[in-house]
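Chemist: here is my input, please return the structure:
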Amino acid sequence: MKNLLASIILVCLFMSCQQQKIGFVDNVKLINDYQEKKDLENKLQIKINAFQKRTDSLRQAFQLEINEAELKARKMSQTDLQKLSQELQQKEQILSQRVQFEQQQITQESQSTNDSLIKKVKKFVQDYGKTNGYTYILGSNEAGSVMFGQDENDLTQTILDALNKSYKE
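Modeler: Okay, the predicted model is just below:
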């Protein structure tokens, strides 16, 4: 009976002495330094620049139309002037709606891309943790979810390197 009790105590002590493997990553650095994110941002910036050029071009053309209308307005009757004013207001409204629609599309694309990128990084960190025997990998951010961690437990650069290597492949 004493041997059984001693064995149980020994097993309990052994289990309580096992350390859990815990690491942490700086979420902001991990996401911002991920090469795929940089590449996606560059592609999005190209779309934004093209959108801005189209918008500027449309606004310049509309401004020219307004300038021409102002010259014509001096010789128009009141009825024709009101009609011209309504046409210009409609064109301006259509232009504004078009610009707003394109802005919304770019915003939605950006949000969707960011969401899928974050999911991908989370999944990668989970797989990394399982593969490397971690019990926990915590996320550090500016809000302070990890207030302190020893440098040897900071997995940010290790995971970032593995993530970028995976992306290149």
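Chemist: from here on, just use CA atoms for contacts and neighbour counts.
Modeler: Will do.
Chemist: how many neighbours does residue 29 have?
Modeler: A count of nearby residues for residue 29, using other Cα atoms under 10 Å, gives 14.
Chemist: what about the strands in this structure?
Modeler: Using DSSP state E, the strands assigned to the chain run over residues 22-26, 136-140.
Chemist: what's the closest of these to residue 66?
Modeler: Among the strands of the chain, the nearest to residue 66 by Cα to Cα is strand 22-26 (53.1 Å).
Chemist: now the second one, please; I'll put the structures next to each other:
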Amino acid sequence: MKLNNTLLFVLALLALLLGIWNLIGKRDEIVYVDTAKLFQEYSEAVKVNQKLGEEAKKYEGNIDTLMQEIQGALKDYEKSGTKLDASGRARQERLITEKQADLQRYQSVVKEKLEKQRQQEFSGVVNTINGFLKEYGKRKGYRMILIANPSGTIAYAKDGTDITEDIIKELNSKK
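Modeler: So this is what the prediction gives:
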């Protein structure tokens, strides 16, 4: 009977020690990812930025054309404005005002369209990153992966807690 109690006590003590060892030895870290760097170096984010930049350039050409039209109308008004009667000046002023309003409307529409396209394009990239971070965190045994952004959400982090480079390497290798 005493042998069974002693054996039971030793087994319970061993189980307790193994549990403590498991807690101490377990990698239960909190790490972070620098999103600015991630979006600059993750190949899919770079592709989306390039695509959006090319799209914006298309619209810039149209905006430049509209601005040149306004400048041309202003020059015409300056040259012939003194020679025109009141109705002629009013007509040219109205034309200039309409062109300026057209430019403002066009810029507003373009800005809205590009922002909507940006949100759509990046939602896929963000979903990919978030899914990967979840899987990566589980695989590495992290307690938490924080997101650091340019506005300074992490004031201090111990060396070795920035896993951005590893994330970028793994994401870029998945094609």
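Chemist: TM value for the aligned chains?
Modeler: Laid over one another, the chains give 0.77 as their TM-score (TM-score structural alignment, normalised by the length of structure 1), with 164 aligned residues with a Cα RMSD of 2.7 Å.
Chemist: save the strands of structure 1 as TSV, and put in distance to residue 128 of structure 1 and mean neighbour count too.
Modeler: Compiled in TSV, the strands of structure 1 are given as follows (distance: least, Cα to Cα, whole Å; neighbours: other Cα atoms under 10 Å):
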stretch	distance to residue 128 of structure 1	mean neighbour count
strand 22-26	11	19
strand 136-140	9	18
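Chemist: adding distance to residue 13 of structure 1, write these out as JSON lines.
Modeler: Listed next are the strands of structure 1 as JSON lines, based on distance: least, Cα to Cα, whole Å:
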{"stretch": "strand 22-26", "distance to residue 13 of structure 1": "21"}
{"stretch": "strand 136-140", "distance to residue 13 of structure 1": "22"}
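Chemist: any idea which of those gets closest to residue 169 of structure 1?
Modeler: Per Cα to Cα, nearest to residue 169 of structure 1 of the strands of structure 1: strand 22-26, 22.7 Å.
Chemist: could you check the angle that closest one makes with strand 136-140?
Modeler: Here strand 22-26 of structure 1 runs at an angle of 30 degrees relative to strand 136-140 (axes from the mean of the first three to the mean of the last three Cα atoms, to 10 degrees).
Chemist: in structure 2, which residue is most central in space?
Modeler: In structure 2, the C-alpha nearest the mean C-alpha coordinate belongs to residue 39, at 6.1 Å (Cα atoms, centre = their mean).
Chemist: and the corresponding residue of structure 1 for that residue, how far from residue 127 of structure 1?
Modeler: In structure 1, the residue paired with residue 39 of structure 2 is residue 31, using TM-score structural alignment. Look at residue 31 of structure 1 and residue 127 of structure 1: by Cα to Cα, to the nearest Å, they are 16 Å apart.
Chemist: over to residue 99 of structure 1?
Modeler: Residue 99 of structure 1 sits at a distance of 42 Å from residue 127 of structure 1 (criterion: Cα to Cα).
Chemist: who has more neighbours out of the two?
Modeler: Remark: of residue 99 of structure 1 and residue 127, residue 99 carries more neighbours, 17 against 13, as counted by other Cα under 10 Å.
Chemist: mean shift between stretch 103-112 of structure 2 and structure 1?
Modeler: Following superposition, stretch 103-112 of structure 2 is found to deviate from structure 1 by 1.4 Å on average (mean Cα distance after the TM-score superposition for structure 1).
Chemist: related to what we said a few turns ago, hmm, the residue nearest to the centre of structure 2 is touching residue 45, no?
Modeler: Yes. At 5.5 Å, residue 39 of structure 2 and residue 45 qualify as touching, with contact defined as Cα atoms under 8 Å.
Chemist: pull the longest helix from structure 1.
Modeler: Longest helix of structure 1, by residue count under DSSP state H: helix 78-131.
Chemist: residue in structure 2 paired with residue 46 of structure 1?
Modeler: Using TM-score structural alignment, the equivalent of residue 46 of structure 1 in structure 2 is residue 54.
Chemist: against residue 2 of structure 2, how distant is its match?
Modeler: Applying Cα to Cα, the value for residue 54 of structure 2 to residue 2 of structure 2 is 83 Å.
Chemist: so the two - more neighbours on which side?
Modeler: Between residue 54 of structure 2 and residue 2, counting by other Cα under 10 Å, residue 54 is the more crowded of the two (12 against 7).
Chemist: against residue 114 of structure 2, how distant is the more buried one?
Modeler: Computed as Cα to Cα, the residue 54 of structure 2 to residue 114 of structure 2 distance reads 11 Å.
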